[in-house]
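1. Below are the sequence and a predicted model; questions follow.
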Amino acid sequence: MPTTLRTYKYRLYPTRPQEAALFETLRLTRQLYNAALEQRIAAYRKQGKTITGYDQQRELIALKQECPEFRGVYSHVLQEPLERLEKAFKAFFSRLKRGDKAGFPRFKSAQRWAGGPTNLMRKRPR
């Protein structure tokens, strides 16, 4: 007998302070993704060294100590953009290996960040 998977979609109706906190978390995760991408590019250009996602995740403790705005974001939430960047690099190198058009990982603007402000700015009931 085939297994049926059910999917549930929950709508969020955050208050204004909650919405501001969500936007701030999105901004910080996008900033972290872009900084991690910049760090990888700079390390390879200057030293010919590759940095892995695991190396960057180990630096999150120091980041939270140095930058107070990141202290309010849970560690698992901060690990997700680094995992997303690692996945983008793995896909890039696998496409290179196959000889396909590679498509190097891009820096992300607010509009290109998944789940960004455009999805949250829809009109909602008050």
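-> That came through, no problem.
2. only C-alpha atoms for contact and neighbour calcs from this point on.
-> Noted.
3. Tell me how far the residue most central in space within the chain lies from Arg58.
-> Centroid check for the chain by CA atoms, centre = their mean gives Pro81 as the closest residue, at 2.5 Å. According to CA to CA, to the nearest Å, Pro81 stands 14 Å off from Arg58.
4. Do a quick rundown of the helices in this protein.
-> For the chain, helices defined by DSSP state H occupy the ranges 16-47, 53-58, 60-66, 75-98, 117-120.
5. May I see the ones you listed arranged in TSV, with distance to Pro105 as well?
-> Formatted as TSV, the helices of the chain follow (distance: least, CA to CA, whole Å):
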stretch	distance to Pro105
helix 16-47	8
helix 53-58	14
helix 60-66	21
helix 75-98	6
helix 117-120	21
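6. ok, structure two:
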Amino acid sequence: MLKAYKYRIYPTKEQEEYFAKVFGCVRFIYNKMLHDKIEYYKKTGEMLNNTPAQYKKEYPFLKEVDSLALANAQLNLEKAYKNFFRDKKIGFPKFKKKKGYQSYTTNNQNGTVTLEGSYLKVPKLKTKIKIKQHRQFEGRIKSVTISKTPTGKYYASILVEEEIKELPKID
């Protein structure tokens, strides 16, 4: 069973700069891919299958951030695009804005995301982030979503795969 735990994190200035860079790149790749899909659809009437890797030559700054964050942005766009074509009432995918709530999701691959004591380790970030872990969890970390609220607070939402405990039979 998948369960998410949300914790407040306290990044340093360098970590905040890295997060701002990742938020910007994720927003950029989402908007660029959406724009290209719209243009391709106008020309051909078909759906374009594009990936973040196609843009890394043209935009080298995309190599500085976690590739899984960019891949998750692509998956979010694909899901929004398919949902629109499945049911028009949902509405067409919207371009991401810089203002307001910002976030990115990265997956745990072979221990790239770990929680050690009161510190969280995420890919491409050399230092560990201070975290206020008010609840313990059991299980394996699947992914982590780093988010920033409009008020400037940072949070980490950790998705954990837990074992389902069977309840005892009652006669």
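-> That came through, no problem. Owing to the predicted nature of the structure, the values given are computational and were not obtained by experimental measurement.
7. TM-score them against each other, please.
-> The TM-score (TM-score structural alignment, normalised by the length of the first structure) is 0.74; 111 aligned residues with a CA RMSD of 2.5 Å.
8. re earlier: residue in the second structure paired with the residue nearest to the centre of the first structure?
-> With TM-score structural alignment as the criterion, the equivalent of Pro81 of the first structure in the second structure is Ala73.
9. hmm, back to that, residues contacting the residue nearest to the centre of the first structure?
-> Counting by CA atoms under 8 Å, 6 or more residues apart in numbering, Pro81 of the first structure touches Thr29, Arg30, Leu32, Tyr33.
10. And the residue lying closest to Glu83 of the first structure once chain neighbours are set aside, how close does it get to Glu38 of the first structure?
-> Once flanking residues are discounted, Glu83 of the first structure sits nearest to Gly53: 6.4 Å by CA to CA, 6 or more residues apart in numbering. Going from Gly53 of the first structure to Glu38 of the first structure by CA to CA gives 13 Å.
11. For these two, indicate the residue with more neighbours.
-> Taking neighbours as other CA atoms under 10 Å, Gly53 of the first structure and Glu38 compare with Gly53 leading, 19 against 13.
12. The more buried one: what's it in contact with?
-> Leu82, Glu83, Leu85, Glu86.
13. Starting from Arg122 of the first structure, give me the distance back to the closest residue to the third one other than its chain neighbours.
-> What that stands for is Leu85 of the first structure. Distance criterion CA to CA, 6+ apart; nearest residue to Leu85 of the first structure, sequence neighbours excluded, is Tyr33 at 6.8 Å. Tyr33 of the first structure sits at a distance of 25 Å from Arg122 of the first structure (criterion: CA to CA).
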